[in-house]
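Engineer: no letters, just coordinates:
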């Protein structure tokens, strides 16, 4: 199919204002893909299935649709994922994302000023699951009864979905964001839960991490110059850190391989 013919199809009155566009079975070149990506809108759905895409293809609008499914996602980069805003779901097939990419995404999600995506999943990932590397620099809590890893958004950001869960199974992963007070039914149970308790625990753990960072910085400052105001600030941080550490101890958690879990 030529780009000219493809453009004619996309500009047909019945198609140009599409809500859902599915491209299936075959190949598509960069020029035709550019036409599709140029029509990206936050209320449109784009699914590309069983269709080979040029490996060196790139477009800044790749993740600017509401609902996205790419069977062949080897061309999708972390830069694309960082443009997500109020999207519903992103489903990636074969892809070249790394643990560092996912670590970057989670950190970006934590400090984002807006909700990014309700669900991001990959069903053909080759990434090894190593929690210390995946969650490097991130405060993570593992749930008691399910193999879910939980992260909280920066509380200074006005976000509706302030909880991110990460599930991993045999090379397949799913990141899902939640309202912390949203209730859901536990798998295989009639019991309903929310993320409120996990959120509260994560706030305490993040506070401890922040105080430790502040204390380290102020100690370095005191190595270069002694100042009574700085010493006073250091003492205040130490007292607050002691109180928060006691709160953490009361939670009966252990830190193993970069993840907090209940003892």
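Structural biologist: Good, I have the coordinates. Worth saying up front: this structure is predicted, and the values here are computed from it rather than measured. Numbers count the residues shown, from 1 in each chain.
Engineer: when you work out contacts or count neighbours from here on, use the C-alpha atoms and nothing else.
Structural biologist: OK.
Engineer: show me the strands in this protein, by range?
Structural biologist: 20-27, 45-52, 67-73, 87-95, 117-124, 141-142, 148-152, 163-169, 172-178, 184-185, 192-193, 253-256, 259-262 (DSSP state E).
Engineer: could you dump these into JSON lines and include mean neighbour count?
Structural biologist: Shown next, in JSON lines, are those (neighbours: other Cα atoms under 10 Å):
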{"stretch": "strand 20-27", "mean neighbour count": "12"}
{"stretch": "strand 45-52", "mean neighbour count": "18"}
{"stretch": "strand 67-73", "mean neighbour count": "21"}
{"stretch": "strand 87-95", "mean neighbour count": "20"}
{"stretch": "strand 117-124", "mean neighbour count": "20"}
{"stretch": "strand 141-142", "mean neighbour count": "22"}
{"stretch": "strand 148-152", "mean neighbour count": "23"}
{"stretch": "strand 163-169", "mean neighbour count": "19"}
{"stretch": "strand 172-178", "mean neighbour count": "20"}
{"stretch": "strand 184-185", "mean neighbour count": "12"}
{"stretch": "strand 192-193", "mean neighbour count": "12"}
{"stretch": "strand 253-256", "mean neighbour count": "13"}
{"stretch": "strand 259-262", "mean neighbour count": "17"}
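Engineer: put this next to the first one:
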């Protein structure tokens, strides 16, 4: 009974959102039943050490003991309201337990400077997540690891430049809130993303400083338009590099925001589930559209009547297959 109740409370303080605002894990403020369990798990030497250790050391000891009792995938650490000192942060992350076991760090409504942000970015790891919400970032901020977490979210991204974004590689998710990016810069970035020889990200959200105009971006691309509710417009296209694992690209934009997604050829249906069942054939459709475009170019260049007839027959067959997969043409644009 003792262990069951104690573990239930330990799980609550670690995972319940209500407890995420705690500034520190104070052993003496835990219910007696929980302290008894943790002390029971200690050997005699650890119990003696506990009375002499610092708050950070005792917290690390409690975490280590609890992780031996039930599965802990990683710590989520939230620094909110009160700005931590550099000394406190260095003490926390010089501890082996905190340095190795954290999975997600969130900074929320604290006063930031470059030194504080650098401490976190120096620990960049593509297996981990880093979020900054409702904090003003230094406008001249720079760090080589700014986009080297698996998931990165900067609500204040006015410091982010186009050059910073072009260096993103092999991450999961990127969110840029307020930026100083223009429509031209966003369009250029999307073009570079499509043509990049390596995967940059699986999902990226960008909020520009003005309404985004993508006119001209798709002139030389084969695209499949997704009929969404205005003013939302979505386009599927394929990455130009055949070496990329996530070749199927989706561009969804409205007003001054754009969401870019990259999928492996046939994993988009799994990701969306039944909600987007009609997307399950998108990669096959895109391949057929690419072949159709290639044949149309060859037909235009050919002067051989026999070849022209062959090209027309092949194009007609491709159009039939594309239609069977649910594609319609509106104003000459393939739409699903």
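Structural biologist: Received the coordinates, thanks. From a predicted model like this one, the values you see are computed outputs, not experimental measurements.
Engineer: in JSON lines, list the strands of structure 1 along with distance to residue 134 of structure 1.
Structural biologist: Below are the strands of structure 1 laid out as JSON lines (distance: least, Cα to Cα, whole Å):
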{"stretch": "strand 20-27", "distance to residue 134 of structure 1": "33"}
{"stretch": "strand 45-52", "distance to residue 134 of structure 1": "28"}
{"stretch": "strand 67-73", "distance to residue 134 of structure 1": "20"}
{"stretch": "strand 87-95", "distance to residue 134 of structure 1": "17"}
{"stretch": "strand 117-124", "distance to residue 134 of structure 1": "15"}
{"stretch": "strand 141-142", "distance to residue 134 of structure 1": "13"}
{"stretch": "strand 148-152", "distance to residue 134 of structure 1": "11"}
{"stretch": "strand 163-169", "distance to residue 134 of structure 1": "11"}
{"stretch": "strand 172-178", "distance to residue 134 of structure 1": "12"}
{"stretch": "strand 184-185", "distance to residue 134 of structure 1": "26"}
{"stretch": "strand 192-193", "distance to residue 134 of structure 1": "27"}
{"stretch": "strand 253-256", "distance to residue 134 of structure 1": "13"}
{"stretch": "strand 259-262", "distance to residue 134 of structure 1": "10"}
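Engineer: out of those strands, flag the one nearest residue 234 of structure 1.
Structural biologist: strand 253-256 (25.8 Å; Cα to Cα).
Engineer: residues in contact with that closest one: which ones?
Structural biologist: 260-263 (Cα atoms under 8 Å, 6 or more residues apart in numbering).
Engineer: now do the helices in the stretch 51-200 of structure 2.
Structural biologist: 55-67, 86-93, 96-101, 114-121, 162-166, 183-195 (DSSP state H, counting those that start in this stretch).
Engineer: need the ones you listed in CSV with distance to residue 277 of structure 2 and mean neighbour count, can you?
Structural biologist: Formatted as CSV, the helices of the stretch 51-200 of structure 2 follow (distance: least, Cα to Cα, whole Å; neighbours: other Cα atoms under 10 Å):
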stretch, distance to residue 277 of structure 2, mean neighbour count
helix 55-67, 40, 18
helix 86-93, 45, 13
helix 96-101, 38, 15
helix 114-121, 39, 15
helix 162-166, 32, 13
helix 183-195, 25, 17
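Engineer: dump those helices to a markdown table, plus distance to residue 175 of structure 2.
Structural biologist: As requested, the helices of the stretch 51-200 of structure 2 are exported to a markdown table (distance: least, Cα to Cα, whole Å):
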| stretch | distance to residue 175 of structure 2 |
| --- | --- |
| helix 55-67 | 31 |
| helix 86-93 | 25 |
| helix 96-101 | 24 |
| helix 114-121 | 16 |
| helix 162-166 | 11 |
| helix 183-195 | 14 |
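Engineer: spatially central residue for structure 1, please.
Structural biologist: Using Cα atoms, centre = their mean, the residue of structure 1 that lies closest to the mean C-alpha position is residue 106, 4.1 Å off.
Engineer: any idea what that one aligns with in structure 2?
Structural biologist: Using TM-score structural alignment, the equivalent of residue 106 of structure 1 in structure 2 is residue 190.
Engineer: cool, and residue 95 of structure 1?
Structural biologist: Checking TM-score structural alignment: residue 95 of structure 1 goes with residue 179.
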